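# when you get a sec, could you give me coordinates for this:
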Amino acid sequence: MEAGLVAATWSAALDDADDVAAVTARVRASVEADIAQARREFLALVEPGGRDADPALAASALAFAALRAVEQAAGEYRRCALAMLGRTPEAGAEARRAYVIEQNRRWFRANPNGADAVAAAAKAADAARARTAQYLLATRLEQLRVQAAAPTEAAARAVDWSAARARRPALDREVAGR
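Down below sits the predicted model:
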């Protein structure tokens, strides 16, 4: 689910629940395929009777293979999201600001286009771009989590309210002493 939300931060319209759900479903299918591939690879390495000799060990190894596949996929989706969010106009603007600020530092004012000034400015711009991408990822993930939780909370409130209404006649009888 988390990998799907990470992918949705850059590839879906965040205010379109159907678009986010479609991206999440594609990511889930991809991760499930990765898990199946990891299981097949593990099973190909194990002798046919090896699984039957220690079923708990085989189950643990299969679970570990699935976990590794999920961790690798999640890391890859995160790297991809950061790269894509680093190309947004917001990240570009921050990178340009950091570049200019670094070139205007006192020690580079005499030669703002010198090799040292340009290298320092480029390094500052890259760092600003990366920070902005991380910030965008965090804020967009939070927005998606809030949106995902909202229907769940509304449904929980609706269930609680309907349960209270269903109990109302019994409560009325108790209060009236009947």
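# going forward, measure contacts between C-alpha atoms and count neighbours the same way
Fine.
# sec struct for A110, please.
Here A110 is recorded as coil under DSSP: H, G, I helix; E, B strand; the rest coil.
# quick one: which helix or strand includes A29?
Counting by DSSP states H and E, the element that carries A29 is helix 17-45.
# tell me the contacts of A121?
Taking C-alpha atoms under 8 Å, 6 or more residues apart in numbering, we find A121 in contact with A98, Y99, V100, I101, E102, Q103.
# V118 versus the fourth one, what's the distance?
Same thing as I101. Separation of I101 from V118 (C-alpha to C-alpha, to the nearest Å) stands at 11 Å.
# same question for the first one.
Computed as C-alpha to C-alpha, the A98 to V118 distance reads 12 Å.
# of these two, who's got more company?
Neighbour count, other C-alpha atoms under 10 Å: between A98 and V118, A98 has more, with 21 against 18.
# work out for me the element the more buried one sits within.
A98 belongs to helix 89-103, assigned by DSSP H and E.
# the longest helix in this protein is where?
Longest among the helix segments of the chain by residue count, using DSSP state H, is helix 115-176.
# and that one with helix 89-103, angle?
Between helix 115-176 and helix 89-103, the angle comes out at 140 degrees (axes from the mean of the first three to the mean of the last three C-alpha atoms, to 10 degrees).
# relative to helix 17-45, how tilted is helix 115-176?
100 degrees.
# can you give me how far helix 115-176 is from the chain middle?
With C-alpha atoms, centre = their mean, to the nearest Å as the basis, helix 115-176 stands 13 Å off its chain's centre.
# same question for stretch 113-127.
Relative to its parent chain, stretch 113-127 has a centroid offset of 31 Å by C-alpha atoms, centre = their mean.
# now that stretch: buried residues?
By neighbour count on 16 or more other C-alpha atoms under 10 Å, the buried set for stretch 113-127 is A117, V118, A121, A122, K123, A124, A125, D126, A127.
# what does stretch 140-159 give?
For stretch 140-159, by 16+ other C-alpha under 10 Å, it's R140, L141, L144.
# sequence B follows; please return its structure for comparison with A:
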Amino acid sequence: METGMVTATWSADLGDPRTVATVIADVRGALEREITAARADFLRAMDPHDQSTETASALAYVSFHTVQQALAEHQRWALKMLGQTEKAEAEAQRAFKTEQDRPWFQYNPTGEAAVTAATMAADTARERVAESLLTARLEQLREQAADRAENAAAVPWAARLSKLAARPLDDDTTW
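Modelled structure (predicted):
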């Protein structure tokens, strides 16, 4: 679920629970396919007569490792995408200009040393904004998930069932 939330931070409208849920479900499906493929590769590499009780542990590790790799890749991609937002770009431009305006570059703000230093400052600022956006958006998604879980658990089953029982059946439903 964490990998899906990381992907949703840049690819979904965080105010729309349906799009967030769709992104998370898509990522979960992709991860399940990757895990299945990794486990199949592992089992093909093993001697069929050599399978023992350690096989289950090894398969669990393969699954865990696949998810860890996917999470790291999704985080890199999210940081890249969030680094292209208007907020990140504006901060990068401010850092670039600030660095060029340093006293030691005042006589040649477009010289190679000034441009190199300004570019490095801009890249650093862009990365920091991307990290900040990722952290803030993940926190927002976690809070939304906690609120949904809390609200879903707050309604007793008796109330849910009575609402469902009161709904009319479709015309084509036969018993």
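# related to what we said a few turns ago, how big's the offset between the helix holding A29 of the first structure and the second structure?
Once fitted to the second structure, helix 17-45 of the first structure is off its aligned match by 0.4 Å on average (mean C-alpha distance after the TM-score superposition for the first structure).
# other SSEs contacting that helix?
helix 2-11, helix 55-85 (3 or more C-alpha pairs under 8 Å, 6 or more residues apart in numbering; DSSP states H and E).
# which of those helices sits most buried?
For those, the largest average neighbour count (mean count of other C-alpha atoms under 10 Å) is found in helix 2-11, namely a mean of 22.
# other residues contacting it?
Contacts to helix 2-11 of the first structure, defined as C-alpha under 8 Å, 6+ apart, come from residues 14, 20, 23-28, 73-74, 77-78, 80-81, 84-85, 137, 140-141, 144.
# one more time with 6 Å
Helix 2-11 of the first structure is contacted by residues V20, V23, T24, V27, A74, R140 when judged by C-alpha atoms under 6 Å, 6 or more residues apart in numbering.
# again, but for stretch 60-71 of the first structure
With C-alpha under 6 Å, 6+ apart as the test, stretch 60-71 of the first structure has contacts from I35, A38.
# what's the matching range in the second structure for that stretch?
Matched against the second structure by TM-score structural alignment, stretch 60-71 of the first structure falls on residues 57-68.
# now that stretch on the first structure. Mean distance?
Stretch 57-68 of the second structure, aligned to the first structure and superposed, deviates on average by 0.7 Å (mean C-alpha distance after the TM-score superposition for the first structure).
# mind checking how far that stretch is from the chain centre?
Worked out by C-alpha atoms, centre = their mean, stretch 57-68 of the second structure lies 19 Å from the chain centre.
# ok, stretch 18-35 of the second structure next?
10 Å.
# residues near A13 of the first structure, how many?
For A13 of the first structure, the count of nearby residues is 13 (other C-alpha under 10 Å).
# quickly note the distance from the closest residue in space to it that isn't next to it in sequence to A163 of the first structure.
Of all residues not flanking A13 of the first structure in the chain, D19 sits nearest, at 6.3 Å (C-alpha to C-alpha, 6 or more residues apart in numbering). According to C-alpha to C-alpha, D19 of the first structure and A163 of the first structure sit 33 Å apart.
# mind checking which of those two has more residues around it?
Neighbour count, other C-alpha under 10 Å: between D19 of the first structure and A163, D19 has more, with 15 against 11.
# in the helix holding A29 of the first structure, what's buried?
Applying a neighbour-count criterion of 16+ other C-alpha under 10 Å, one finds V20, A21, V23, T24, V27, R28, V31, D34, I35, A38, R39, L43 buried in helix 17-45 of the first structure.
# quick one: list the elements packing against the helix holding A98 of the first structure.
With contacts defined as 3 or more C-alpha pairs under 6 Å, 6 or more residues apart in numbering; DSSP states H and E, the packing partners of helix 89-103 of the first structure are helix 115-176.
# what residues in the first structure pair up with stretch 103-121 of the second structure?
Counting by TM-score structural alignment, stretch 103-121 of the second structure corresponds to 106-124 in the first structure.
# and the matching stretch, how far out from the chain middle?
That offset, for stretch 106-124 of the first structure, works out to 36 Å (C-alpha atoms, centre = their mean).
# one more: stretch 26-46 of the first structure?
How far stretch 26-46 of the first structure lies from its chain's middle: 21 Å, per C-alpha atoms, centre = their mean.
# measure whatever residue of the second structure lines up with A93 of the first structure to E112 of the second structure for me?
Counting by TM-score structural alignment, A93 of the first structure corresponds to A90 in the second structure. Distance of A90 of the second structure to E112 of the second structure, given as C-alpha to C-alpha: 22 Å.
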